[in-house]
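Chemist: Next come a sequence and a model predicted from it.
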Amino acid sequence: MIPARAWSDAQRLWDFQQMHHEPRPCSVGIGLGSHDLGVADVTADLYRRGMFPWIVFTGATSRTTRDRMPRGEAEHYRERAIELGVPAGAILVEKEARNTGDNIVLSRAALAQRGIDVASVLLVSKPYEERRAYATACKLWPGVEFISASAPMTLAEYVDTLQDTRLVLDMLVGAQQRLVVYPKQGFMIDQEVPGAVTAAYERLCADGFTGRLVPEG
């Protein structure tokens, strides 16, 4: 049973980790690989709405996706988008990325190889990784405008999709930690974190939701 305070703290992290951008037409859409096929669904929907003429799906496999996505996250995303009506010719697939930095750097290279000019990118990610994706892209691809997008879901709805409350809270805490640790390591831009968000993060850590933290050496 998750205490009410922990739910409230998780909601605060959930709200902060989303950028609350309004999608608008961009040069390209990039769907960041993960366990969540909903990223492909959102990317396909944005394409059908005319938000971009090109899609890059990026991602290899990880310990959490190798069984359900044996051909690689990007390839499974591609297949899903085609099922949803996206023309295969509008999709580029990048199969090597194993982290968010790779997603950005290798997608940029794939687009350059195709000679596609990029002034703006609509980044599509899991809901709780919008801010991480945005901060990473701004660091690694300067001079381009980035808009973040994800499935329009509440925290409760996302928990329902995974049926694992502790895992979701662990992931929220891990995502928040990276927003603080990774700028120091040069992986993303620094962003101001409100004190109330930091306090919520610290309480969740104290409550034991630490399964997705990274070493801070």
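Modeler: Looks like it arrived, so ask away. Numbers count the residues shown, from 1 in each chain.
Chemist: all contacts plus neighbour counts: C-alpha atoms, from now on.
Modeler: Will do.
Chemist: Now do the strands in the chain.
Modeler: Shown for the chain, the strands assigned by DSSP state E span residues 28-32, 55-58, 91-94, 120-124, 145-149.
Chemist: got CSV for those, with distance to T65 and mean neighbour count too?
Modeler: Below are the strands of the chain laid out as CSV (distance: least, CA to CA, whole Å; neighbours: other CA atoms under 10 Å):
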stretch, distance to T65, mean neighbour count
strand 28-32, 13, 28
strand 55-58, 13, 28
strand 91-94, 16, 21
strand 120-124, 18, 24
strand 145-149, 22, 22
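Chemist: could the ones you listed be laid out in JSON lines, adding distance to I2?
Modeler: Shown next, in JSON lines, are those (distance: least, CA to CA, whole Å):
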{"stretch": "strand 28-32", "distance to I2": "30"}
{"stretch": "strand 55-58", "distance to I2": "34"}
{"stretch": "strand 91-94", "distance to I2": "38"}
{"stretch": "strand 120-124", "distance to I2": "29"}
{"stretch": "strand 145-149", "distance to I2": "28"}
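Chemist: Comparison target, given below:
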Amino acid sequence: MPGTRLTITDEHYRLAERVWNYHQMNHDLRPVDAAVVLGCHDLGVATCAAKLYHAGFFPRMVFTGGNSPSTAQVFPRGEAVHYREHALALGVPDEAILVEPDAANTGQNIAFSRQVLAEAGLHPATVMLVTMPYMQRRGYATTRRVWPEVEAVCASEPVAFRDYLAGIGDDRLVIDTMVGDLQRIIEYPGRGFAVAQHVPDDVHTAYQALIEAGFTSRLIGA
């Protein structure tokens, strides 16, 4: 259950790092027409988007996301709004930013961002999904279902697993969320929310072991 005390062992970290590696798509980055920046509890996603903008990878970006139980206290005005403010502080010009403040799940992140871009007269053929490192695969699988005609490239902060945990400061939250995201990768294609992704046996074994160990607060229905 959420908030339950759980001692994280070296074996748990080893299993979680296997899941972490699976979640990353390892795409080669290249210039695209626009970026879709998925809101979450990690402001580093907005920092990454700002760096990619300044590096010339895209001319416009959409910050997307309202609130969730894990972000309401951190970003009380909504994920996308706080992301925009952070990007402006990092020198991204306001005219390069679009804001989608209502999405409550990944499917809505993609569908609503597409609508916001269209309303701005933008119909990209290629987009860069900027996400948490362990959100890449689910973001990609969702985009392939919701917006199949666009070519998506995934990007996130280039950071090692243990360094990311140290930066977030809540190992349990990160591992629970990675397990929940992997459950959605497995389950959502059957519900029509995402395209299917192959899950290697060793990743599936690690996932099951983490569930059995109690990393369950972000599972569907938890």
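Modeler: Alright, I've got the coordinates. Values in this document were obtained by computation on a predicted structure and should not be read as measured data.
Chemist: what's the TM between chain one and chain two?
Modeler: After superposition, the two chains reach a TM-score of 0.96 (TM-score structural alignment, normalised by the length of the first structure), with 216 aligned residues with a CA RMSD of 1.2 Å.
Chemist: circling back: the strands of the first structure: which one's closest to Y134 of the first structure?
Modeler: strand 145-149 (6.4 Å; CA to CA).
Chemist: now that closest one, how far from the chain's geometric center?
Modeler: Offset of strand 145-149 of the first structure from its chain centre (CA atoms, centre = their mean, to the nearest Å): 11 Å.
Chemist: quick one: V116 of the second structure and P101 touch, right?
Modeler: No: the pair V116 of the second structure / P101 is not scored as a contact, 10.3 Å apart, by CA atoms under 8 Å.
Chemist: neighbour-wise, which of those two wins?
Modeler: For V116 of the second structure versus P101, neighbours defined as other CA atoms under 10 Å are more numerous around P101 (21 against 18).
Chemist: what's near enough to touch the counterpart of that one in the first structure?
Modeler: Under the alignment (TM-score structural alignment), P101 of the second structure maps onto K95 of the first structure. Contacts of K95 of the first structure were listed using CA atoms under 8 Å, 6 or more residues apart in numbering, and they are T58, G59, A60, G72, E73, A74, E75.
Chemist: ok, the first one touching S107?
Modeler: It stands for T58 of the first structure. Yes: using CA under 8 Å, T58 of the first structure is in contact with S107, at 6.7 Å.
Chemist: Now do the shared contacts for the two.
Modeler: I30, E94.
Chemist: do you know how far the aligned residue in the first structure for A160 of the second structure is from D15 of the first structure?
Modeler: Using TM-score structural alignment, the equivalent of A160 of the second structure in the first structure is T154. Per CA to CA, to the nearest Å, T154 of the first structure is found 9 Å from D15 of the first structure.
Chemist: Map V121 of the first structure onto the second structure.
Modeler: Alignment note: V121 of the first structure maps to V127 in the second structure; criterion TM-score structural alignment.
Chemist: I'd say D9 of the first structure and Y201 touch.
Modeler: Yes: assessed by CA under 8 Å, D9 of the first structure is found in contact with Y201 at 7.1 Å.
Chemist: returning to what we had before: tell me, how many residues neighbour the match of A160 of the second structure?
Modeler: Residues near T154 of the first structure, counting by other CA under 10 Å, number 13.
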